[in-house]
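Chemist: based on what follows, work out the 3D shape:
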Amino acid sequence: MKVRIDPERCQGHGRCYDLAPGLFVDDEEGYGTVLGDGAVPPGKERDARRAAANCPERAIDVLEEA
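Modeler: Purely as a prediction, here's the structure:
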């Protein structure tokens, strides 16, 4: 599983890095940024889905890998 943030939709509410600090951080302007390459470590899948579900702009995509 991977996560990504669409920078054109992100408005900087910060819910992603508040709910899943191991997956997201804020940049110098307060917008969410994916840590590393966006790979979700085992056991953090629920955090990724919760962050995506709580993004007001639906800027977070959760990509299920085959």
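
Chemist: switch to C-alpha atoms for all contacts and neighbour counts from now on
Modeler: Will do.

Chemist: which other helices and strands contact the top helix by length along the chain?
Modeler: In the chain, taking DSSP state H as the definition, the longest helix is helix 45-53. Here helix 45-53 touches helix 15-19, strand 60-63, going by 3 or more Cα pairs under 8 Å, 6 or more residues apart in numbering; DSSP states H and E.

Chemist: nearest to Ala51, of those?
Modeler: helix 15-19 (4.8 Å; Cα to Cα).

Chemist: residues of the closest one that come out buried?
Modeler: For helix 15-19, burial by neighbour count (16 or more other Cα atoms under 10 Å) applies to 15-17, 19.

Chemist: and this one, please, so the two structures can be compared:
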Amino acid sequence: MKGNEVLANNKAHPITTAVQYHFPKRTMAYVEAVYQRAGGDCEPAQAWINGLLEPNAAASSRSQALARIGMQTRF
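Modeler: Predicted coordinates:
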């Protein structure tokens, strides 16, 4: 991802992986991991993974990681 002039030309390099296991009938369990490293013209660049619960969830450093474990049931 590349930012524009308003974002001080900061860049972010994310990688995401997920594994899903479907149980019989209507239930699924999943594990997800996200890693992001930021950089750019404006130092220090902060990593910011979209979807974190807090509105000010930017990292205090250039990298940030997120892990989720969940279960889904369809009705």
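
Chemist: where does the TM-score land?
Modeler: Once superposed, the chains reach a TM-score of 0.27 (TM-score structural alignment, normalised by the length of the first structure), with 36 aligned residues with a Cα RMSD of 4.0 Å.

Chemist: thinking again about what came up before, list the buried residues in the longest helix of the first structure.
Modeler: Those would be 45, 47-49, 51-53, for helix 45-53 of the first structure by 16+ other Cα under 10 Å.

Chemist: could you export the residues you listed as JSON lines, including distance to Ile60 of the first structure?
Modeler: Listed next are the buried residues of helix 45-53 of the first structure as JSON lines, based on distance: Cα to Cα, whole Å:
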{"residue": "Glu45", "distance to Ile60 of the first structure": "13"}
{"residue": "Asp47", "distance to Ile60 of the first structure": "12"}
{"residue": "Ala48", "distance to Ile60 of the first structure": "9"}
{"residue": "Arg49", "distance to Ile60 of the first structure": "9"}
{"residue": "Ala51", "distance to Ile60 of the first structure": "8"}
{"residue": "Ala52", "distance to Ile60 of the first structure": "5"}
{"residue": "Ala53", "distance to Ile60 of the first structure": "8"}
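
Chemist: which of those sits closest to Val3 of the first structure?
Modeler: Using Cα to Cα, the buried residues of helix 45-53 of the first structure come closest to Val3 of the first structure at Ala48, 7.0 Å.

Chemist: distance of the closest one from Arg15 of the first structure?
Modeler: Remark: distance between Ala48 of the first structure and Arg15 of the first structure (Cα to Cα, to the nearest Å) = 11 Å.
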